[in-house]
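J.: Sequence and predicted structure below; questions after.
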Amino acid sequence: MQAAHGFVAHHPWAASVGVAINVEATGSEGPDVMFRETGGWPAEVYVSTAPRPVTTPTIRDLVRFASLPVDTDFSVFRDPTEPHGNLPGIDIASMLGGYTYHTSVDDVDRVKPGMVQAYGENVFEATKAFATKISEISEGISGGDDVSGNESSSSRRIPVGPGTGSALFDVFGAFGVVYGPKNRVLHGVLHAVPLLACLARTTLGAKKDRRSRAARGAKTTIRAWVSAVALPAACGASRALVSGRPLVWFGKPLLTAALFAPPAAAGLLYPYADARRKSRVGVRADAPPLSVADCVDGAALVSSVLAAVVGAAGAAMGYVCALWAFGLVLAGSPWARLRRGSRTAAAATTGFFAFACLLPAAALSAPIAYVTFVLFSEKVGILGSHVWPIGLAVGDAVMGAGVGTAAVLLAGGFAPAISCSGKTARTTARRVALAWALTAVASSIACSPYSARAPKRLAIIHNHDANGVDGDGLLSETAVEFVVGAFDSVPAVNALSPLDRDGVRRATRADDFFGLYPVSNLLGEGVILPSTRARAPPWGTDASAPTLTIARVDRSTAGVSIEVVFNTTAPAWSCARVSGPIVSWSLSRALPGDGARAASASKKKKHRVLWARHAGNGERAAVWRWTMDVATTADVDDVVIDAWALYPGESDELSGIVDGLTPHTSAILGTMYKAKTARGGR
């Protein structure tokens, strides 16, 4: 990202770039998935021209609407605050096979044959198509300046926005389908017709009791979908908390399915069986009976409403909801003709017809469910750690929710059409619960979370703090300690040797990891070990240790400018945190963060906290210099700057800890120096 920023901000080629194709990978196998785009037309062109286009809607919507922290170089290329950012483009990544992602065993031998070839063919065809499209856009713009305000005659840029343009999806990676605002007829048919059909069937000419049954069926569907996600999450969290052993299924897909799929299936199916049982017993004396047809009608109504709402919001999941809605609307028609309790051959015929109606939606949802399941199971290893005991349950709860989501995607439409007696449902539920309990106990006792295929990730940093306070609060010239943090919910101390565990000084605080920002957001749990100063520090002698100084304070009628200089010995990965009433700085045209939130904080007299990173890979980059502006002279006293320099690699001191790590542990190693804090007032 820092290199991308350097390119769009300073490179002479930046003004001539018309579109960005970001080639990413978070795994060594599987198809390359387009999961983010800007400008609308790049996504349309890509799925129309790539030989094997794949776009997984769950990932695209999580990135767009849930704001997942999945920053890539593309985040910079599409940044409208950069002089040559705000580019239309696409973000593509191969996502599967990610257990070893960013570990010491992540090597080229793990790349599946053919993956890079298929990836390259997609990007090559997209590049040619994008070049043609850019030429067409350039020819269609009149005048000397382009509409984005860039005055380069070699580049014709248009203003773009994330998530704009048509909706699209792929069909098993064979071809892409584009629809949406540019094809309003198809968009309206796909998202509105199922809802209109549901409303017509349940209101026009229907008896009041049928409308009531459809409403109860809809409530049952919502309950089934929620419980399909919540039950496996609760079961996983409970197992981890009771046993004290989280993530025993990590790297074991079959065990993952055995622990989470049965609760997900039970949560999806049981509400329908329970609702039909209660309708026979009678919830109220005048309660109408609830049949399979009622459950199907209710599921169709919920899916149709969801398809209309999600489609209107432009979410990628819209077509999945619409396909299930169409299938359920068609499947519900023959069910309505059967009398309640019918056991004739017509019931079997109707069931087969319903299965045929729902099969297309299930088939197109299957790859999405599979990718969702695999991604959740792999990425939980870098989900982040949290303070005990809540941290023990987070990974298992997230995995349970992921499996439940995959179950709803794959079989949510079939569940209301499955008919079984209350006795059968209760017997099956008891057997499933017993099987799950046995699996949970056995795995908690016998299984280790990690293997050569799925190692544990640690961060071990040899930390030197020039502010003169060590971990025990004692004054010293430079406080030195080892900071050990885990990237998942298994405590970091578990990976250390018994001797290192006995030497733990304290648990970590958030600020212990600040030098790794933004990776520090994943390291909420860890331990501090005692250490001596580095015998051969990467910055050289004490005289050449990193220094942070305020070089100059310029006061004028327009405000006060503060010049900051951070000197390091390259190569170093530097980080700075600025706290205070900063109104602008030289590192970017606009200050990071939300403007409204910043204004609110200013009214409450809360100081903004700004972060910046700097990659110093050569002698010219050993000095990091920037300026900050405040409104008045009095504000200078409130400015506080902290800076860290990280030197990656193993040292003699770190090797002692690394040698004692448990098998199948991969550690990110480095030596860190925190310079003495600089304050604007002195």
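T.: It's in. Numbers count the residues shown, from 1 in each chain.

J.: contacts, neighbours, all on C-alpha from now
T.: Fine.

J.: Report the buried residues of the helix or strand encompassing Ala347.
T.: In the assignment (DSSP states H and E), Ala347 maps to helix 345-379. Buried residues in helix 345-379, defined by neighbour count with 16 or more other Cα atoms under 10 Å: 347, 350-351, 353-355, 357-359, 361-362, 364-369, 371-379.

J.: same deal with stretch 166-179?
T.: 166-173, 175-176, 178-179.

J.: And the furthest pair within these?
T.: By the measure Cα to Cα, Ser166 and Phe172 form the most distant pair in those, at 19.5 Å.

J.: Ala300: what's it in contact with?
T.: Residues counted as contacts of Ala300 (Cα atoms under 8 Å, 6 or more residues apart in numbering) are 194, 198, 218, 324-326, 328-329, 332.

J.: packing partners for the helix or strand that contains Gly188?
T.: Assigned by DSSP H and E, Gly188 belongs to helix 184-203. Helices and strands touching helix 184-203, by 3 or more Cα pairs under 8 Å, 6 or more residues apart in numbering; DSSP states H and E, are helix 208-243, helix 292-313, helix 318-337.

J.: Please repeat the previous calculation with a cut-off of 6 Å.
T.: Packing partners of helix 184-203 (3 or more Cα pairs under 6 Å, 6 or more residues apart in numbering; DSSP states H and E): helix 292-313, helix 318-337.

J.: Buried ones in the first one, by neighbour count?
T.: By neighbour count on 16+ other Cα under 10 Å, the buried set for helix 292-313 is 292-312.

J.: Put this next to the first one:
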Amino acid sequence: MALRLDGTDVSGFKFLFSLAVMYGLMSILVHSVMYTKFITPLGIDAPLDRFSEARAIEHVRVLAHEIDGRQEGRQGLREAAEYIKAQLERLKERAGSNFRIEIEENVVSGSFNMMFLGHGISFGYRNHTNILVRISSIDSQETDPSVLMNAHFDGPLGSPGAGDCASCVASLLEIARLTIDSGWVPPRPIIFLFNGAEEVFLLGAHGFMRTHKWRDSIGAFINVEASGTGGLDLVCQSGPGSWPSSVYAQSAIYPMAHSAAQDVFPVIPGDTDYRMFSEDYGSIPGLDIIFLLGGYYYHTNYDTVDRLVPGSMQARGDNLYSAVKAFAESAKLRNARQRESLGVSNGSDDGQAVFFDYLAWFMIFYSRRIAMALHSIPVIIFLVMPFFSRFLYSGLWCCFATFYDFVKGMILHTTGIMLAIIFPVLFSILRLLVSSYGMNWFANPFLAFMMFIPISLVGLLIPRTVFHGFPLSQNVSVLKVPKEALSDEARFWGAFGFYASVTLAYLLAGLSGGFLTFFTSASMLLAWISFCLSIKFSGRQLARSSVFYVIPLIPCLTYSVYFGGFLVQFLIEKMGMMGSLPPPYGNYVPDIVVAAIVGVVTGWCMGPLMPICGKWLARSSILQFLLHLSVIALALSSQFFPYSRDAPKRVVFQHTFLTADANQIVDSSYDFSVVDSNSLLFLFKYAPELAKELNIGPEFSFETAKMSNQRTFLVCHL
């Protein structure tokens, strides 16, 4: 169906094209930040007083490729321990006389209970190896407060473990070298713990915390982890208290941290050694820093050194070295006895702080106490504004009418945001009804944006299209203000009230992610002031005033694209290991989740523009165009296979033994499963060689197949 355009429609399409160009440029910038393209890795011949990614990569190459397998029970794990120890001995030999270098090989045994995924699990273990080095000044004491840096050198089953976690070990080895070669003698001891048993439920860290003589001297720690092969090296957890994140904010060269991550991380089914140091067996202040992107290869045989994202280890190394220096030089660094005697955990009384980085350029940090005041301001402004703007001129009744219009504006904006989420979800369900498989976007994330952003925009614009003329309660003749001006005002303050309310809700819930909507609210105020000044000095020229509204929002919108793009990419990568849910409804879950998140991100990135710029876009011709784009993207997506060599499908194949005692085998079985929504039927259809190897014929069905007991699965892919 051909679109018939009048002059107003043409202007609307020009504005839509301008926004597309603006967001496209933002996306290019964000992509370069997410994948550290702005960081130049230093080569193997870099100055010795600088962290070198190339030197660290050489350690990764040895650990991940020259050593065959670093899993518990394999010879490779012993070889990795010997390699690390040999590197530390070489550093000790060339250290200056003002250093004291203590190297230990510590064999740990023990037992403990822990809660995991809502279940109590008991562990008993023995003879796991940790390698430690303590670097201090020659006059340091055994009880001096120290800084711990931790990384694990064991690897996941079936994986070279270049990212997880040879890259972590390599970073710490290079930092240990840098500490000695730079001439900086740490004023407090620095302990490097290379633990050999993290993949088997954090046993190495537990053994250190329960048995080692240095454990009570630790005043702060940094746990280095990886759930991917690079990108943003994000601070996912910090605490107790705000001191660790404050030190990071002041010291990081390329800060990568969001306090919102601490709201989400506890619900993710995965733990790191941070838990042992800061929660279960200690209350040591510290940071949990994790590579999050490149999750396609996490715990697979594709986790190789050539897949590490260039620049990621350079950024990590520069940040870690700067942070460990800041911790070692901090006056707040205290050992366990000092913390106990003072009755504090270095700032825990102040609660979790609010912090976020802006494109890894700089970091904004403020305390919980300041957040309580700061994040309440937008709601106060929203409630006061009707009375401030009307009372002196029109009386109390007009104030309430204005407030009522603001509430209606907030309801309309909320409806648009909700529809921006619902429409992509419905669209994803419709696509699966006509498609033979889901998750087409898994290997091609751009498909998720192509399919769901246009339809999400349709939902966002529906309220503005339906209520093209705002249902005002105010009397235009009494106020002697143009109806268009009152409508713009009501829509703006309604949208502002929505973001202010969400900010307050975050605050009251005790969460730390309220900075997202607070930043939006503050930016919208600046945009509104700019818009009003434009009208005052240039008249109500629609194009000019809209541009003046958009310009102050650009920093906020860029951050929204940054945070939202990272969130969608991370989520898409993790959908490949979320687990296989029962069909038929389980087949829909990943597509629905991704569609909903893209809808949230679209509403967040475009929502602040809608009060003023929505008038350009809320036209039937533009809605039709967006619908056509969505349908074309749907048709195009069917031509893409969900998986590729760079985004493989995960399967679990294990040999299970049921024993009555140490010597009697009661039963055994081979168990085979997938870990995403595309079932075994999909796998056997598109991998016929596998089906043939397993003697699976075309008559295979779940009704007749023998189902495995899911409780017996060793979930090594998580």
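T.: Nice, thanks for sending it over. The shown structure was predicted, so the numbers you read here are calculated from the model rather than taken from an experiment.

J.: Just checking, which helix or strand succeeds the helix holding Ala347 of structure 1 along the chain?
T.: Counting by DSSP H and E, what follows helix 345-379 of structure 1 is helix 390-411.

J.: That following helix vs helix 208-243, what angle?
T.: On the basis of axes from the mean of the first three to the mean of the last three Cα atoms, to 10 degrees, helix 390-411 of structure 1 is oriented at 140 degrees to helix 208-243.

J.: how big is the offset of helix 390-411 of structure 1 relative to structure 2?
T.: Helix 390-411 of structure 1, aligned to structure 2 and superposed, deviates on average by 1.4 Å (mean Cα distance after the TM-score superposition for structure 1).

J.: Pick out the residue nearest the middle of structure 2.
T.: Central residue of structure 2 (Cα atoms, centre = their mean): Leu567, 5.7 Å from the mean position.

J.: Leaving out chain neighbours, which residue sits closest to the alignment partner in structure 1 of that one?
T.: In structure 1, the residue matched to Leu567 of structure 2 (TM-score structural alignment) is Thr372. Ranked by Cα to Cα, 6 or more residues apart in numbering and with sequence neighbours excluded, the top spatial neighbour of Thr372 of structure 1 is Ala406, at 6.4 Å.

J.: Counting neighbours, what do you get for the counterpart of that neighbour in structure 2?
T.: Alignment note (TM-score structural alignment): Ala406 of structure 1 maps to Val601 of structure 2. Residues lying near Val601 of structure 2 (other Cα atoms under 10 Å) number 24.

J.: Phe563 is in contact with Val601 of structure 2, correct?
T.: No. Between Val601 of structure 2 and Phe563 there is no contact under Cα atoms under 6 Å: 8.7 Å.

J.: Distance check, the equivalent of Ser212 of structure 1 over in structure 2 against Ser217 of structure 2.
T.: Under the alignment defined by TM-score structural alignment, Ser212 of structure 1 is paired with Tyr404 of structure 2. With the distance defined as Cα to Cα, to the nearest Å, Tyr404 of structure 2 ends up 60 Å from Ser217 of structure 2.

J.: What lines up with Ala315 of structure 2 in structure 1?
T.: Counting by TM-score structural alignment, Ala315 of structure 2 lines up with Ala118 in structure 1.

J.: Its match should be in a strand, yeah?
T.: No. Under the criterion used here (DSSP: H, G, I helix; E, B strand; the rest coil), Ala118 of structure 1 is helix, not part of a strand.

J.: residues near it, how many?
T.: Using other Cα under 10 Å, Ala118 of structure 1 has 18 neighbouring residues.

J.: Also Lys208 of structure 1?
T.: That count, for Lys208 of structure 1 with other Cα under 10 Å as the rule, works out to 10.

J.: how near is it to Ala466 of structure 1?
T.: Lys208 of structure 1 is 77 Å from Ala466 of structure 1, by Cα to Cα.
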